[in-house]
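> my questions are about this predicted structure, shown below with the sequence.
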Amino acid sequence: MPTVLIVDDALFMRVAVGNMFREWGFEVIGEASNGREAVELYSQFRPDLVTMDITMPVMSGLDAVKEIMPEHPEANIIMMTALGQQRIIVEAIEAGAKDFITKPFEKNQLKTVVDNILGYVD
């Protein structure tokens, strides 16, 4: 069963995204509400996939990617962004994030991104 770490400072987003992944047969092995927690949980669990919000307290999603990728270049991170964050998305992709999705999104849009990324892994 593939594993996912869900990182978002909004509880409702963590719940909604978690429910989508559970429906697709994933195990949600952790949830984080900021980038610092994300870095710690990634190192602890090494999930197959991470959904990473960009704008969060304590540490941003971009900074978390910059901390995770040098130690774990195999990490599959999907950035979750609001409209108007294109510059940050470019920086996150350059830092090693695999893809991004813009909020609000449809469930099938996220599934397509997930399938594309895990296709590279299989």
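Yep, it's here. This one's a predicted model, so the numbers in the text were calculated from it and none came from an experiment.

> when you work out contacts or count neighbours from here on, use the C-alpha atoms and nothing else.
Fine.

> closest to the centroid, which residue in this structure?
Of all residues in the chain, the one closest to the mean position by C-alpha atoms, centre = their mean is Thr51, 1.6 Å from it.

> that one against Ile6, yeah?
Yes. Assessed by C-alpha atoms under 8 Å, Thr51 is found in contact with Ile6 at 5.1 Å.

> how about the strands in the chain?
Taking DSSP state E as the criterion, the chain carries its strands at 3-7, 27-32, 49-53, 77-81, 99-102.

> comparing the ones you listed, which comes out most buried?
Per-residue neighbour counts averaged over each of the strands of the chain give the maximum for strand 49-53, namely a mean of 27 (mean count of other C-alpha atoms under 10 Å).

> mind giving me the packing neighbours of that strand?
Using 3 or more C-alpha pairs under 8 Å, 6 or more residues apart in numbering; DSSP states H and E as the contact criterion, the neighbours of strand 49-53 among helices and strands are strand 3-7, strand 77-81.

> okay, one more to line up with it:
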Amino acid sequence: MAPELLIVDDSDFQRTMVRQAVESEFDVVAEAADGTEAVEAFETHRPDAVTMDIMMPEMDGVEATSRIKADDSPPVVVMVTSVDQQSKMKQAVKAGADGYVTKPFEPEDVTSELLSVL
């Protein structure tokens, strides 16, 4: 059985790009457009892994990662972030992120990063 994945990004386009990149190796169980939706989707679906954007409305990816990682059985979280967000990436690592992929990304980069931290 394929690992289950939650995709989090405020851009429909980016969520589609991540989905297409990983669907051969992962079962995408949910998508979320902001950190608040991400926490709710995690609690509902309990996926094995999460791809998380950093800059989003409502609740950013750093806060969402911190809340998800506080769970008794947290998933791996891979940040999918723009090059200009490197300072935020350090905050994400402190919040518990397990890895990251820089946008724009090659499809195989997302899959290989997720598989390497699972």
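Happy to help now that I have it. Please read all numbers here as calculations on a predicted model, not as lab measurements.

> ok, back up a step: now the helices and strands packed on strand 49-53 of structure 1 in JSON lines, with distance to Ile89 of structure 1?
Supplementary listing: those in JSON lines, determined by distance: least, C-alpha to C-alpha, whole Å:
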{"stretch": "strand 3-7", "distance to Ile89 of structure 1": "16"}
{"stretch": "strand 77-81", "distance to Ile89 of structure 1": "7"}
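
> could you point out which of these sits nearest Ala38 of structure 1?
Nearest to Ala38 of structure 1 among those is strand 3-7; the distance by C-alpha to C-alpha comes to 6.4 Å.

> which strands and helices sit next to that closest one?
Helices and strands touching strand 3-7 of structure 1, by 3+ C-alpha pairs under 8 Å, 6+ apart, are helix 11-23, strand 27-32, helix 35-45, strand 49-53.

> can you add distance to Phe100 of structure 1 and give these back as a markdown table?
Output for these, formatted as a markdown table (distance: least, C-alpha to C-alpha, whole Å):
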| stretch | distance to Phe100 of structure 1 |
| --- | --- |
| helix 11-23 | 14 |
| strand 27-32 | 18 |
| helix 35-45 | 16 |
| strand 49-53 | 9 |
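
> quick one: which of the ones you listed is nearest Met80 of structure 1?
Nearest to Met80 of structure 1 among these is strand 49-53 (4.6 Å), distances taken as C-alpha to C-alpha.

> okay, the angle between the closest one and helix 11-23?
Relative orientation of strand 49-53 of structure 1 and helix 11-23, computed by axes from the mean of the first three to the mean of the last three C-alpha atoms, to 10 degrees: 160 degrees.

> ok, average deviation of strand 49-53 of structure 1 from structure 2?
By mean C-alpha distance after the TM-score superposition for structure 1, the fitted strand 49-53 of structure 1 averages 0.4 Å away from its aligned residues in structure 2.

> circling back to that earlier point, which residues touch the residue nearest to the centre of structure 1?
Under the criterion of C-alpha atoms under 8 Å, 6 or more residues apart in numbering, the contact list for Thr51 of structure 1 reads Val4, Leu5, Ile6, Val7, Ile77, Ile78, Met79, Met80.
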